[in-house]
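Engineer: Fold the following, please.
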Amino acid sequence: MASPIPQEQVDEIVAKYGLSGRAAENTHHFLPWDMLEDTRKTLRSPINPDGLVKLTINPDDQFGYGVGPRGSPRLKNALVSFLQSSFHAEKPVLEKELLILPGVGGVLDALAWSICNDGEGIIIPAPFWSGISQSAGERARAVLIPATYQSVEGYQGLDDLFNPEINKKALENALKQANKDNVKVRGVMLCNPHNPLGRCYPVETLKEFARFCGQHDLHLILDEVFAMSVYDNPAVPDAVPFTSALALNLDDRINPQNFHVAYGMSKDFCAAGFRLGVLHSRNEGLITAISTISVLGWVPYVVQDLWANMLMDDAFRIGFMEKNRQILTEHSAILTTFLRKHNIPYYTKVNAGYFAWVNLERYLHDRPESSSSESIRSDNKLYRDREMALWNRLLASGPMDAILSQISQLASYAGRSARRDIIDSLRKVADSLEDSVGTIHRFGHLDLEKATIQLGYDLNIFKFLAEAKGPKTVNEVAEQANSSPQLIKRLLRYFNSINVVTEVDVGKFEANNITHNLSGNLAEAAFGHYYGIVAKQYQVTPEYLRQIGYNNPTDEKNTAFHFAFGTKINPYQYMVEHPKQLNHFNKYMALRRQAELSWLTVYPVREEAGALTDPERALYVNIGGGIGHQCAQFKEKYPDLPGRIILEDLPSTVAQALQTPGVENLAHDAFTAQPIKGAKFYFMRAVPHNHPPHMVKLLFSNIKDAMAPDSILLVDETVLPEKGVGFIASSIDLTMLGAFASMERTEAEWRELAESVGLVLTKTYTYNALENETVMEMRLPKSSQGRK
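Structural biologist: The predicted structure is shown next:
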């Protein structure tokens, strides 16, 4: 262990080289590496035939200690040539100015340890890659101080992050804030090209960083790890080219020993796993201090010399980097085309690195208050910048599985609405790539999908795989299904092809997300209804519409349903006569209602009913309320409100209704006079959409005639947007066309129906924006309220 040196000597070294106290102390340690490197120069060689002969079992330094941890002489020699030629170094680069460390992260860690004492700070422009926080903060315990821009006078957008004057103000603001927080600033760090914006700094801006550091006696750290990953972006014909800080004469702006450059193999050479980084510094004290700890990050010579081989092979290196730039150009075009097509904001002046800086607010946040979050995640990178909390880095390079992995990770942080947007966007991409043969087969086999899914239920395949604790063989699935293995094999391989199950090996299958989606009671009941009733209706719709002259159906007694089943009764009556189908339908309607997605979460029931005191008055009448789940939810949420709660539906449905305490079950046909007069709330969910306009008018009129002046009719329905109706809503609309000659409606169409019978649509409350589910409040006109 080295003897401690006098504090006066430590202070002298700190002042001379701008080091931390610990780094200054380490400069006093004995370093055997100097001796090893000097000895190497005296070894016998073709140019030194009288030199010393090295006696060793293994004469190859690649598998030995070589000359120590500061770097393979072969790699250092190759880097000198590379930095001179490719980085256009303004001054000769010397081997003694280079240290080889485990990746650029290792370089930044060593620099932070060398210049910062615990709790001292380094200013860095925001946003920045989160890995820098780990490099500077974990061992060195330095504090990264973000230089933010949005509050800077004159700031107009992301382009200003490259403006020298805006940077000057941002750096001064960051320094003032650090001083206010009692954090001593020791340096400024920046990535050039910028990570995550993917743009190169102009020369004048680099000079401004140097001037600022020189003025305040700070170190300037340049991370240039993406230096050679600058590509052509046709959308940015005037893009700023990369200029290394080594190519600039900054001596009139900053003390040369306070200026350091980090580079590495991970990005430009696509070899992050090699963990090779190089530090260039003309600060002799800093090089010595880092040398004392470099043994802790000793990169094997065999790895170093692999990089040396690449650097010294000009044909390979030039060709490799050209190919890399070509791939980056292509992948950037793919990603930015996708972003433009789907109206996703992104920083457009990107021409470096393998990423794009995009605004994914609508995908990451379902609630406006989420925008206050200080951090978000994308491609495993965490950006800590409140001002840009809705912006994320998306990778544009790499194989398809890596890109898909990013999307999957993004979706894992997204809410339900955002995931639906991601799914829609991906489907549009897939559709844009499909040829005519693929399109024909995809639509032509849709009926096969429905038929085989029904077989999956009949043979208990989905539940069996979903409940299994691992893959199952064809024989195991066949045995539980009491079916032939040959049939099961054919079904399972088809399910694998449409991603309903996953084939993990020959003859072995396991559940995936779709399997689990299909295995629940809701899915089985829903599919039983769709397959048993709706699918047959779809099949005959083209012929039915041809027979009625391709007019919009309005006769609820002559629909595609009647045509499909050869009956004159309506779908509900038909299901009564077919109990299996009625059971599917009732379960589906009951189970698909999610308590957290209910009109009760948005409508001010208590405020509207607050003045009620008569327990004999009807409080809530649920018309066409099925077996009473909505009534049960209302009673559970408002047990203290006075008044009667009444369920109304057809006799066959009420016969199966829940026996909820405090709820009266009443058999009633809604198209006859409403027997409950003067209720506070009349409520219907998904009832009017089952009927054509003239029947909805009759329905509304019967309720209107029973209303008291303060009564409210609440209609819980899908309210279509005027533009951009989604897949589910538009599908249900056409299902209503075939079953009831009815339709889903826009707010304007609902308003027109209400006004046609003398009601006023006073307000709407959307509680499930994803499915356009909204409760509409309808009242009597004020003039009518006065007369009653």
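Engineer: For the rest of this, base every contact and every neighbour count on C-alpha atoms.
Structural biologist: Fine.
Engineer: Show me where the stretch 1-150 of the chain has its strands.
Structural biologist: Here the stretch 1-150 of the chain has its strands, by DSSP state E, counting those that start in this stretch, at 98-101, 121-125, 143-147.
Engineer: any idea which of these is most buried?
Structural biologist: Highest mean neighbour count of the strands of the stretch 1-150 of the chain: strand 98-101, a mean of 26 (counted as mean count of other Cα atoms under 10 Å).
Engineer: what about it, distance to the chain center?
Structural biologist: How far strand 98-101 lies from its chain's middle: 37 Å, per Cα atoms, centre = their mean, to the nearest Å.
Engineer: ok, residues contacting that strand?
Structural biologist: 69-72, 76, 107, 275-281, 287, 291, 294, 297-299 (Cα atoms under 8 Å, 6 or more residues apart in numbering).
Engineer: how about the strands of the stretch 1-150 of the chain, which one is nearest M228?
Structural biologist: Of all the strands of the stretch 1-150 of the chain, strand 98-101 sits nearest to M228, with 19.1 Å by Cα to Cα.
Engineer: In CSV, list the strands of the stretch 1-150 of the chain along with distance to D268.
Structural biologist: Supplementary listing: these in CSV, determined by distance: least, Cα to Cα, whole Å:
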stretch, distance to D268
strand 98-101, 17
strand 121-125, 23
strand 143-147, 26
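Engineer: Another for comparison:
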Amino acid sequence: MDSYIYGFLEEISLSKLSPSFHTSKADTSCCRPFVVRELKMAIDTEKPSVGLSSIAVSDTHGEDSPYFAGWKAYDEDPYDAVKNPSGVIQMGLAENQVSFDLLEEYLEQHPEASGWGSGISSFRDNALFQDYHGLKSFRQAMASFMEQIRGNKVKFDPDRIVLTAGATAANELLTFILADPGDALLVPTPYYPGFDRDLRWRTGVKIIPVHCDSENNFRITVEALENACNEAEAMNIKIRGLLITNPSNPLGATIERSVLEKILDFVSLKNIHLISDEIYSGSVFSSIEFISVAEILEARNYRDSERVHIVYSLSKDLGLPGFRVGTIYSYNNRVVTTARRMSSFSLVSSQTQNLLASMLSDTEFTKKYIETNRERLKRRHGYFIEGLRKAGIECLKGNAGLFCWMNLTPLLEKPTREGELKLWNSILHEVKLNISPGSSCHCSEFGWFRVCFANISQQTLEVALSRIQDFMEKREIFLRKPHCIDVSFKFFGVDSLWNGPFGEMDDSQIL
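Structural biologist: The predicted model follows:
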């Protein structure tokens, strides 16, 4: 190979290989190693790059969204009360840390639950292959916990529970099962920004936004659902299902019984599926305020239940996102069977299942945790809302979740996506708060922001509120009589207007 290259060098100008390299043919013998290296580099740079799949390089992941950009800004400059007091405070992460001490206390009192001692399992049991469908003890404990957080008003069959590595995997798996590439799911706006990735990226399935707005406090309406279906029909796109989040992310509010009744009637009329994402069902400030779609089905004697599928996770209510535990609960036998086959790509470790089976089977602990967690979330939410009120900021009146839906429309220079992102950029880089702009949630109006309050300490929350107060004072904007907007979900007629998730785009409503 080297002799071939040396011969080839006789026919070319060495100066072309490196601008800083000048020599004659007679000099090449003393510089051959350098020349060979330079030439090999030149040849390598001319090779075409190795291609990747269209799925891998697709922009439907949504990583360019401000939702993810804010996380990157936080990672580069994280707030620390001692080491970095001027850093970015993370308020874009829906994580529950207000009751983490209860989990730590349980493990201190029950060390055998970790599975490394002589307790419920041994190292061998955790290390070797287990049932891919999930340990029976854990599925039973999970079913019981799901009943408990719903006030024991419904029953869940452990044999219908399919375990996945978090709700992200559960939602994607259901999308694979219920729809083909090119089909679509209806999703009311504003919705969780991660749905763009979870539902679309690898499945090839589209999202048809169901446009809700502040005129009726972002309530889901039959008219809005019909409008979305008509848009899909006009574009010859097949609707395969409707995905709702109850309680809502990012609104932080539950859906009323009457609304759920109408939603079930709607999906039955259209002969489509209903996915009810209920991962915040245990984070409702009062148990009587949450109605699961399971409760509606039970009251209907499970009529049309084969089209209903519930997603749940322990990431939010129990504050364990790192454990990656999600579930699909379907009333459709074929969906359960198929989901079990496909769940082999997103298994939950045996050690995690054993630990949680022990914890969730302790009803005395779970009762205390649910009650205490609800009270702490309610108190934290109230404190944050009051702080916003004092700063002159209004928000939707929520009753659930780890966040609030904050209205900053008076601060926009222009009611456009550009105006919203300019304000968001100021809050991120000047105020040093990472919050999620409404456009990343595909909100039909600009100026709304999702702000998380449960992932940081009380002391850090106070710092965040102080920064917000200073920001408002500098802007000289005070709303003398701010108020919270009632966000109880009812059905009203609504004209649906939407400029797209990224401002004034083309006429396409497909994401």
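Engineer: For V10 of structure 1, which of the strands of the stretch 1-150 of structure 1 is the nearest?
Structural biologist: strand 121-125 (20.4 Å).
Engineer: Give me the mean distance between that closest one and structure 2.
Structural biologist: Strand 121-125 of structure 1: mean distance to aligned residues in structure 2 after superposition is 0.9 Å, counting by mean Cα distance after the TM-score superposition for structure 1.
Engineer: Just tell me the aligned range of that strand in structure 2.
Structural biologist: Mapping strand 121-125 of structure 1 onto structure 2 (TM-score structural alignment) gives residues 184-188.
Engineer: ok, and what's touching the matching stretch?
Structural biologist: 205-212, 220, 225, 228, 237-244.
Engineer: Next step: the residues you listed restricted to helices.
Structural biologist: Among the contacts of stretch 184-188 of structure 2, DSSP state H puts 225, 228 in helices.
Engineer: Figure out how far the match of strand 121-125 of structure 1 is from the centre of its chain.
Structural biologist: Once both centres are worked out by Cα atoms, centre = their mean, stretch 184-188 of structure 2 turns out to sit 16 Å from its chain's centre.
Engineer: elements contacting the helix or strand harbouring V302 of structure 1?
Structural biologist: Here V302 of structure 1 sits within helix 301-312, counting by DSSP states H and E. If contacts are counted by 3 or more Cα pairs under 8 Å, 6 or more residues apart in numbering; DSSP states H and E, helix 301-312 of structure 1 sits against helix 73-86, helix 314-341.
Engineer: the helices in the stretch 51-200 of structure 2, which residues?
Structural biologist: Ranges of helices in the stretch 51-200 of structure 2, per DSSP state H, counting those that start in this stretch, are 66-76, 100-109, 123-127, 136-149, 166-178, 195.
Engineer: mind checking which of those is nearest I89 of structure 2?
Structural biologist: Of all those, it is helix 66-76 that lies closest to I89 of structure 2, at 7.0 Å by Cα to Cα.
Engineer: can you tell me how far L360 of structure 1 sits from Y620 of structure 1?
Structural biologist: The gap separating L360 of structure 1 from Y620 of structure 1 is 42 Å, by Cα to Cα, to the nearest Å.
Engineer: quick one on the thing from earlier: what's the most buried one of the helices of the stretch 51-200 of structure 2?
Structural biologist: helix 166-178 (a mean of 22).
Engineer: Would you pull up how far that one lies from the middle of the chain?
Structural biologist: 13 Å.
Engineer: Same question for stretch 302-313 of structure 2.
Structural biologist: 21 Å.
Engineer: Quick check: buried residues in it?
Structural biologist: Residues 304-305, 307-313 are the ones in stretch 302-313 of structure 2 that count as buried (16 or more other Cα atoms under 10 Å).
Engineer: How about stretch 285-298 of structure 2?
Structural biologist: Per 16+ other Cα under 10 Å, stretch 285-298 of structure 2 contains these buried residues: 285, 287, 289-297.
Engineer: The counterpart of L242 of structure 2 in structure 1: what's its closest spatial neighbour, skipping adjacent residues?
Structural biologist: Under the alignment by TM-score structural alignment, L242 of structure 2 pairs with V188 in structure 1. Nearest residue to V188 of structure 1 in three dimensions, chain neighbours excluded: I123, at 4.6 Å (Cα to Cα, 6 or more residues apart in numbering).
Engineer: neighbouring contacts of stretch 373-388 of structure 2?
Structural biologist: The contact list for stretch 373-388 of structure 2, computed with Cα under 8 Å, 6+ apart, reads 98-99, 282-286, 394-395, 399, 402-404, 453-454, 461, 465, 468-469.
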